[in-house]
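*Asks:* Predicted coordinates and the sequence they were generated for:
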Amino acid sequence: MDTTLTDPLVGQTLDGRYRVESRIARGGMASVYLALDIRLDRMVAVKVMHRSLAEDPQFVRRFIGEAKSVASLSHPNVVHVFDQGTDGDHVYLSMEYFPGKTLRDVLRERGRIPAREALEIMIPVLAALGAAHQAGLIHRDVKPENVLLTEDGRVKVVDFGLARAIEASNQTKSGIMIGTIAYMSPEQVTAGVADVRADVYAAGIVLYELLTGHQPYQGESPMSVAYRHVHDSVPAPSALAPETPPALDALVRSATAKDPAQRPNDAAAMLVAAVEAHRGLAAARVSGQHSVPTFPPGVQHTTVQPSLDLPPAAPVKRNLRPVWFVAGLALLMLAGIAFSGWYFSQERYAKVPDLLKQNVKLAEQAARKLGFQVKIGEPRFDGKVAKDIVLETQPAEGVEVEKGSLVTIIASAGPEMVVVPKVENSSEADARLKISEAGLTVSRVRKSASDKIARGLAIRSDPVVGKRVRKGSSVVLVISVGLLAPDVTGMMRDQAQQFLQTKGYPGDCVNEVTDDAAPGTVIAQEPAGGAEMEPTTKICMTVSKGPDTPFWPWERDPSIAAPDFVNVPDVRFKDVNDARRELESAGFEVKVRKVVGGRRVISQNPVGAVPQGTRITLWH
């Protein structure tokens, strides 16, 4: 069962800003969700602390302080913190979102990692930690789970300061050690103290795990592992992975020294050593161009040659066969040495080429031409990259691997398409749920009158039901406000009666009164236009009989000159825009009112002959 469907936070909006779309991960202290920042229209990762922590005021205070400190840390290998806040029982951080894997995922998939690649992962990790140490921040929980490898090959470190916030809370009063036992320094275990060298120790353990595929200490309980951190020395990675260069053995040994004073002063110092080790590996490979292979300092290789029995010097007849045999052996040994020199002088490694944004078939051909084995992985939906275009390679572009290694190419399956669900006659809440479960979002709710759909229920959606759209697309939800009385005030009586009868309302409820309005004009109605009503409600109109005195002012006052009269064109049933243009070109002022919302004019007032320039009202 998909646990995100049962997570109560999915579908909610935190702090009125972060709409939670799905749960990415769940850990011992927090859950991580993918959310849309509706204010800035961007996807973010939201880390929500478990309720036991959120209910602790000491934790919340420290958490907010640590979040502010981490937010000020700007480094390309640190996941940037955008915001922190509380929403009821929820205490959260919003951070950059990067699709990808954790280093733990990579270790599960691949096991041990070659020395050069391990250093190329650790160098950006140490750069991030070094920047934090220079800013006075300690991570306290360095481990593969807190290292992200993004889809575009970048390395990012997360969760700075979280362990410190928990350390200050009431959660530690039962004697719980904060951190992860497998990566905890001896001083953290024995005294509960940590400075930047505790991060160095943990980084050394991570490097050991990358090189060997295993953590250095195993035990039946966390305390037995902690005991070994205090009393044992971390073994050399080469004991499990013989191909590990001595420089990396030395780097792990230095970083994991039991005495903090024997370790590099901080992650920046360890970074310098890691870069030097990486440079040494590259130099060793370049030196392989000589005819005889060279090896790192301190490594001696002995050539074993067979002993040769020389013939006796006695004056007896010599047998020439041993001489030719020795000569043959010598030639064979020379050939072997020459082959060894040739073999080690060859470039045994190659960088994974940049195949991104290429057609998957062309990318496969290009990789095979370079000598790689190629596997086409399962395509992955992507809303930005077209179908059959390469999204990712494993290993990533630029990683050095042995020639002939397997490269997995993952192409885009194009945008994932989903069907707009049927929402008609559903409540607004149910309609939103159906749209969310289909993988879509409601961008706007529009109200509309309906004589068929009860108030508060969905009339339709836009796009309409059954249409296939991109997953994650926005949908407009149209909700009924019930049946509303049409507004016929201002219309001529006969036109209003005709309109009401076409809508199914009796048109015989008419009261005539003396009024200054032109004779035959509807001046009022009951119920009023826009009022909620039942389908059987009768609409009664009040119609003007005209004033007691003549209607036109020049008829009442002979001193006023009568204007020229012109006939108003009958534009009923024409397109409202065409009708407007026709009347304006004839010299009339035009006002448009909506009563049903169609494109056709259903009524106009006045009609007949009127003074030039009179304002004509159109209803549509």
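*Replies:* Right, received. Where do you want to start?
*Asks:* C-alpha from now on. contacts and neighbour counts both.
*Replies:* Will do.
*Asks:* Going along the chain, name the helices of the stretch 151-300 of the chain.
*Replies:* With DSSP state H, counting those that start in this stretch, the ranges of helices along the stretch 151-300 of the chain come out as 162-167, 186-191, 196-212, 222-231, 246-255, 267-286.
*Asks:* For those, give me JSON lines that also has mean neighbour count and distance to Ser345.
*Replies:* Listed next are the helices of the stretch 151-300 of the chain as JSON lines, based on neighbours: other Cα atoms under 10 Å; distance: least, Cα to Cα, whole Å:
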{"stretch": "helix 162-167", "mean neighbour count": "21", "distance to Ser345": "49"}
{"stretch": "helix 186-191", "mean neighbour count": "17", "distance to Ser345": "44"}
{"stretch": "helix 196-212", "mean neighbour count": "26", "distance to Ser345": "25"}
{"stretch": "helix 222-231", "mean neighbour count": "16", "distance to Ser345": "42"}
{"stretch": "helix 246-255", "mean neighbour count": "21", "distance to Ser345": "21"}
{"stretch": "helix 267-286", "mean neighbour count": "18", "distance to Ser345": "8"}
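*Asks:* try this one side by side with the last:
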Amino acid sequence: MKGKKLGGRYEIIQLVGGGGMAEVYKARDLKKNQFVAVKVLSESLSHDNEFIRRFTWEAKATAKLSHPNVVKVFNIGQENKIHYMVMEYVEGRSLKALIKQRGSLSPHECINIAIQICDGLSHAHQNGIIHRDIKPHNILGTRDNEYKITDFGISRLVKPQSTFTKTGMVMGSVHYISPEQARGMRVSYPSDIYSLGIVLYEMVTGRLPFDGNENIAIALQHIQEPIPDPQKINHTVPNELKQIIYKALEKDPNRRYQSAFEIKQALLQARANIPKDHPYVASKAMKQTTHVKTSSSRQSYANSQSNRAQIDRPGMKRPTPTKPISSRSEKMLEPKYLSQTTTLSRSQHRQTPSKIWDEYKNHIIILIGVLVICIIATYFLLTD
């Protein structure tokens, strides 16, 4: 692609990122003589009408947004079999790269970044758009510490006819999806708030709250498991931030902050209450990968109850935090495979053998008793 001119106007300079669905190139707009980012749909998907529609939808959805904390889309085009969109070029790095380099961030830095994400989300929500894939990889930071949301590829309008997904399909990156996303349910604005809560958790600890060997295991943890106490990972996390994280990560979307504006107000209040010289110990950047299965996290939770922190919702149980993970384990739930592998129903994630026994043990005991009585009665009838 290097040197290629798309639309006779956008000269490709170099590849700067990408994944299985698209690649992003730095390019020069020859007409305006400025750098732009060009997102090109992967060649392997250029014949897939669903992905072409999704790609076109992303461009149209983002093009209607105009906000300093949202990456601007300038144009969309097609040249032969190449589908592309032209976006604002952000000179800097992703929030994920910052966390990987430094580990946990200071409280005020976390809050300042989160507030900017809130502003970008508020603008999207005001335009009826739910992002559905908020994660540090999709937050780009400039050299002036301005942060912008990008990649609205799986966003949707808050209109039933506007979504390309079907009921029971899960969209989003598994480490950041909300419980309702993990169940394949319809999402609303608080779903983005949950994902923002995961991002905030990762910023203050340098780690993700949940990990596992399989997408399904991680998704189940979002549905079932309490959030590990961030202060057990980084004891310098202020209580004000911890409370915000817990509320943003409520399992029930109705118990979360209901808007990006609401969580922003909580963050502003926390920033006012937390001294700028608040004691802070940065975690080291995480290098090793450790997979934690759902069952083992339950065991860790049981072992940690004797010394858990007595803060926040009374009686709320919190497990021992998962160990460091690497970005390689942060899997994307792609729609082609979800209907077969990661669609979760209540019966699938609740009917474990122990829970089945707990539910039916009384019936089984009664049945055994009746059988014993019948056998004894039959014996006496035959002997008579």
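*Replies:* Received, thanks. Note that the coordinates shown come from a computational prediction; the quantities given were computed from them, not determined experimentally.
*Asks:* quick revisit: of the helices of the stretch 151-300 of structure 1, which is nearest Glu392 of structure 1?
*Replies:* Glu392 of structure 1 lies closest, by Cα to Cα, to one member of these: helix 196-212, at 22.0 Å.
*Asks:* Now do the closest one: which range of structure 2 does it align onto?
*Replies:* Counting by TM-score structural alignment, helix 196-212 of structure 1 lines up with residues 189-205 of structure 2.
*Asks:* for stretch 30-45 of structure 1, same thing?
*Replies:* Aligning stretch 30-45 of structure 1 against structure 2 (TM-score structural alignment) gives residues 22-37.
*Asks:* I'd like to know which of the helices of the stretch 151-300 of structure 1 is closest to Val513 of structure 1.
*Replies:* Of all the helices of the stretch 151-300 of structure 1, helix 162-167 comes closest under Cα to Cα, at 78.4 Å.
*Asks:* Average offset of the match of helix 196-212 of structure 1 relative to structure 1?
*Replies:* In the superposition against structure 1, stretch 189-205 of structure 2 averages 0.5 Å from its aligned positions (mean Cα distance after the TM-score superposition for structure 1).
*Asks:* chain center to that stretch, what's the gap?
*Replies:* 7 Å (Cα atoms, centre = their mean, to the nearest Å).
*Asks:* Contact partners for the counterpart of Leu119 of structure 1 in structure 2?
*Replies:* Using TM-score structural alignment, the partner of Leu119 of structure 1 in structure 2 is Ile111. Contact partners of Ile111 of structure 2, counting by Cα atoms under 8 Å, 6 or more residues apart in numbering, are Leu267, Leu268, Arg271.
*Asks:* Check the gap between Ile111 of structure 2 and Ser46 of structure 2 for me.
*Replies:* 40 Å (Cα to Cα, to the nearest Å).
*Asks:* Over to Leu65 of structure 2?
*Replies:* According to Cα to Cα, Leu65 of structure 2 and Ser46 of structure 2 sit 26 Å apart.
*Asks:* Settle it for me: which of those two has more neighbours?
*Replies:* Each of Leu65 of structure 2 and Ser46 has its neighbours counted (other Cα atoms under 10 Å); Leu65 has more, 19 against 16.
*Asks:* what's the more buried one in contact with, if anything?
*Replies:* Contacts of Leu65 of structure 2 (Cα under 8 Å, 6+ apart): Lys72, His123, Ala124, Asn127.
*Asks:* so which of those comes closest to Leu381 of structure 2?
*Replies:* Distances from Leu381 of structure 2 to these, taken by Cα to Cα, are shortest for Ala124, at 79.2 Å.
*Asks:* the longest helix in structure 2 is where?
*Replies:* helix 353-383 (DSSP state H).
*Asks:* right, I mislabeled it, should have said structure 1
*Replies:* Structure 1, longest helix under DSSP H: helix 321-345.
*Asks:* quick one: that helix aligns where in structure 2?
*Replies:* So helix 321-345 of structure 1 sits over no part of structure 2, by TM-score structural alignment.
*Asks:* And the next helix or strand past that helix?
*Replies:* For helix 321-345 of structure 1, the following helix or strand on the C-terminal side (DSSP states H and E) is strand 349-351.
*Asks:* how about the next helix-or-strand element following that next one, aligned to which bit of structure 2?
*Replies:* Next in sequence after strand 349-351 of structure 1, counting helices and strands by DSSP H and E, comes helix 360-369. Aligned by TM-score structural alignment, helix 360-369 of structure 1 falls on no residue of structure 2.
*Asks:* Can you point out the buried residues in helix 360-369 of structure 1?
*Replies:* By 16 or more other Cα atoms under 10 Å, the buried positions in helix 360-369 of structure 1 come out as Val360, Ala363, Glu364, Ala366, Ala367.
*Asks:* any idea how far Pro179 of structure 2 is from the aligned partner of Thr86 of structure 1 in structure 2?
*Replies:* Taking TM-score structural alignment for the superposition, Thr86 of structure 1 sits opposite Gln78 in structure 2. For Gln78 of structure 2, the distance to Pro179 of structure 2 equals 37 Å [Cα to Cα].
*Asks:* which one of the contacts of Leu65 of structure 2 sits closest to Ile218 of structure 2?
*Replies:* Among the contacts of Leu65 of structure 2, Ala124 lies closest to Ile218 of structure 2 (Cα to Cα), at 27.5 Å.
*Asks:* Which residue of structure 1 sits opposite that closest one in the alignment?
*Replies:* Matched to structure 1 by TM-score structural alignment, Ala124 of structure 2 sits across from Ala132.
*Asks:* Would you agree that match is in contact with Val125?
*Replies:* No. Contact between Ala132 of structure 1 and Val125 fails when scored by Cα atoms under 8 Å: they sit 10.8 Å apart.
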